[in-house]
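[1] here's my sequence, what's the structure:
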Amino acid sequence: MKKTALPKMLSFSAPDLREQIEALPEGTALIGISTSGQAIAVDLDAESPHVLVCTASGGGSTTVLRSLTAQFLHQGAHALVLDPKRISHLWAKALPTVTHRGNIAGIHDALVHLADELARRNNLTDSEFADAPRLIVSMDSAHHTLRQLTHYWKTFRDKDDPHTSPAVTALEEALWTGRAARVHVILDGTPSSMPLGEASRELFATIVLARVTTGTWQRLAPFTEPAPKQSRQPGRVHVVQQDSTHETQAVWMTDTDVVNWLTDPTDSDS
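    Down below sits the predicted model:
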């Protein structure tokens, strides 16, 4: 397949890109454009109930999480944005359909509530479930966050409480059973950082990789040999789907782009 030069940036404000994004069906979001000129998207209702984003520092994971979450919000979803750095997703604080949590106690409580929400959704009638919005759980810095949650629980648990953090258990449950409840996880991390270990790999049919080590590439895309050269270009990622990889320029949305688009969708100058 003939490769084409990728743009240095794929801005949300680029000509026709916003229209292309808004034309996507519900449950589908554009990751970016590949070297073949193909639109690379994720479909949460088809092959990929969850999305794994794995990058080195500066590889664009925050940008991908923001872009995908914003697109699903535009389609009517609600979101739980877990932002342990407290400043990576400030856009989320301005939106009424988003719950933003930054400190570890807030993240813990939000995930415990998520378990209740999963149980509630599983008990809805068909008509009630049809009216329930899709819920996106967007988790930044998963490895660090999960370690903090584990430590937090050890510090505050009573002797009769379970050993495993209920917040961590809730995230596991969302990964395994979320599809049926229309709850989807967009996770910045690696399967080995998850309590489920490598078993969780099968739950992510779409994986976004950038600036990763050869070892990480071999674990997450073992069918591709050798590992491709990693680009230092901002927004340049490799998207792994259905045993194929696509070098892709990811969509760039700024905090302002997202807030303007979601609060005033008729404003074409966002």
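[2] when you work out contacts or count neighbours from here on, use the C-alpha atoms and nothing else.
    Fine.
[3] quick one: buried residues of the host helix or strand of H246?
    Remark: H246 resides in strand 244-252, with elements defined by DSSP states H and E. Of all the residues in strand 244-252, those buried under the rule 16 or more other Cα atoms under 10 Å are 245-252.
[4] now it, how far from the centre of its chain.
    Mean-position distance between strand 244-252 and its chain equals 15 Å (Cα atoms, centre = their mean, to the nearest Å).
[5] can you map out the helices along the stretch 151-270 of the chain?
    166-181, 214-220, 255-263 (DSSP state H, counting those that start in this stretch).
[6] list the contacts for the nearest residue to Q249 once chain neighbours are set aside?
    Using Cα to Cα, 6 or more residues apart in numbering and skipping residues adjacent in sequence, the residue nearest Q249 is R236, 4.7 Å away. Neighbouring residues of R236 by Cα atoms under 8 Å, 6 or more residues apart in numbering: 59, 210, 247-250.
[7] just flag the most distant two among those residues.
    The distance between the two most remote of those (Cα to Cα) is 13.6 Å, for G59 and E247.
[8] now the common contact residues for these two.
    In contact with both G59 and E247: 236-237, using Cα under 8 Å, 6+ apart.
[9] list the buried ones in stretch 209-216?
    Buried residues in stretch 209-216 (16+ other Cα under 10 Å): 209-212, 216.
[10] quick one more, to check against the first:
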Amino acid sequence: MSRTRIPVGRVELAALAPGTIEAAPGPVIGLTDTGAAASIGPGRGHTLIVAWPGLGTTTVLRTLAAQYARRGTHVDVLDVSGQHAWARGQQRVHLHEDAGSIHRRLLQLAAQVRAERKGPPRVVLVESDQTINTLLRFRHYPHPGGTGLDALTTVLAGGLLCGIRVVMACRAVPVPIAHVAQDLFATRLLAAPSPRTWQLVGAPGAPVPDEPYRAGLMHLVHGGGHQRVRLLQLTPLQAAHLATTSGPIGRPTRWRRPRLRRRLHACHLARLAAPAASTFQIPRIQGDFR
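    Model prediction:
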């Protein structure tokens, strides 16, 4: 029996049926084998994305950030690699690009979790291992709240009760949380997972997917099952447009320089109607005009 073959590549925004993003219970990740929209609903907890660079991690984070902001959720993007420049200046998307800013933000969120203080819905997106490694090398003064990584662990453990959701992307499951990764992350997106990755965060009892690396193709694992998903691709311009609008989605128009329209008065019309005078012609006098 031949296996169903799906087209390789990401899904463009124009390929979605009208109203798909508005009707979904959560941000749309992409399309399944049957063409149905796969989304992250309210009860799907934290999200872990395990994939090598170039297979769609930045695409997923950008797509989720724009849709969460569109739904009125505050978004913190922790990124030191410069992949999310589109988020600068956004109203509901806050971009943290240096280790100090990331460290302070995580400590603030951890303090909120420890105080069991529920706030407005918030999503924290952690871009790649580079951000985590930067926090490991970050030197800071002793703080009673601990390090940034300790604060991130605190947010993962109790953030959902305070309205904070984490979406973290990495190449492999971090060793310190490998034994509790399935408990911390109810939703997992895996791109061509290795046997170890599938054993740690894959679908229980399901065989390891035997597929090559394909950009834009991942396995969505949730609730003991899994399905293949073609990722929805939003360009930086589309993400910025989607994050700032709440009405029906349309294609963002390209910015054009406005045309300068002259208002032609009677004197201008007279000049245009008169023949062009050469430098060798005698200038007209006032009596010539009738």
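[11] now the TM-score, please.
    Remark: TM-score between the superposed chains equals 0.82 [TM-score structural alignment, normalised by the length of the first structure]; 249 aligned residues with a Cα RMSD of 2.5 Å.
[12] the residue nearest to Q249 of the first structure -> the second structure?
    Alignment note: R236 of the first structure maps to L217 in the second structure; criterion TM-score structural alignment.
[13] and S34 of the first structure, by the same measure?
    So, by TM-score structural alignment, S34 of the first structure is matched to T32.
[14] and what of P226 of the first structure?
    So, by TM-score structural alignment, P226 of the first structure is matched to P207.
[15] residues contacting the most centrally placed residue in the second structure?
    Centroid-nearest residue in the second structure, with Cα atoms, centre = their mean: R62, separated by 1.6 Å. Residues near R62 of the second structure by Cα under 8 Å, 6+ apart: 84, 234, 236, 239.
[16] the counterpart of the first one in the first structure - how many residues pack around it?
    Matched by TM-score structural alignment, H84 of the second structure corresponds to H89 in the first structure. By the criterion of other Cα atoms under 10 Å, H89 of the first structure has 22 neighbours.
[17] the lengthiest helix in the first structure packs against which elements?
    Assignment by DSSP state H gives helix 104-122 as the longest helix of the first structure. Applying 3 or more Cα pairs under 8 Å, 6 or more residues apart in numbering; DSSP states H and E, we find helix 104-122 of the first structure packed against helix 142-156, helix 166-181.
[18] and the contacts of the helix or strand following it?
    Next in sequence after helix 104-122 of the first structure, counting helices and strands by DSSP H and E, comes helix 126-130. The contact list for helix 126-130 of the first structure (Cα under 8 Å, 6+ apart) reads R121.
[19] which of the residues in helix 126-130 of the first structure are buried?
    So for helix 126-130 of the first structure, counting by 16+ other Cα under 10 Å, buried means F129.
[20] next SSE downstream of that helix?
    Following helix 126-130 of the first structure in sequence, per DSSP H and E, is strand 135-139.
[21] mean shift of that following strand relative to the second structure?
    Here the mean offset of strand 135-139 of the first structure against the second structure after fitting is 0.3 Å, by mean Cα distance after the TM-score superposition for the first structure.
[22] matching residues in the second structure for that strand?
    On the second structure, the counterpart of strand 135-139 of the first structure by TM-score structural alignment is residues 122-126.
[23] show me what stretch 152-160 of the second structure is in contact with.
    With Cα under 8 Å, 6+ apart, stretch 152-160 of the second structure has contacts from 45-46, 106, 109-110, 113-114, 164-166, 184.
[24] that older thread, part of a strand, is the residue nearest to the centre of the second structure?
    No - read with DSSP: H, G, I helix; E, B strand; the rest coil, R62 of the second structure is helix and lies in no strand.
[25] trace it over to the first structure, please.
    Using TM-score structural alignment, R62 of the second structure sits opposite R66 in the first structure.
[26] now do C267 of the second structure
    Counting by TM-score structural alignment, C267 of the second structure has no partner.
[27] same check on V166 of the second structure?
    Counting by TM-score structural alignment, V166 of the second structure lines up with V185 in the first structure.
[28] and its match, how many neighbours?
    Neighbours around V185 of the first structure, by other Cα under 10 Å: 25.
[29] quick one: it from Q218 of the first structure, how far?
    23 Å (Cα to Cα, to the nearest Å).
[30] again with A29 of the first structure
    Taking Cα to Cα, one finds A29 of the first structure at 26 Å from Q218 of the first structure.
[31] of the two, give the one with the bigger neighbour count.
    Legend: neighbour count by other Cα under 10 Å for A29 of the first structure and Q218, higher for A29 (23 against 15).
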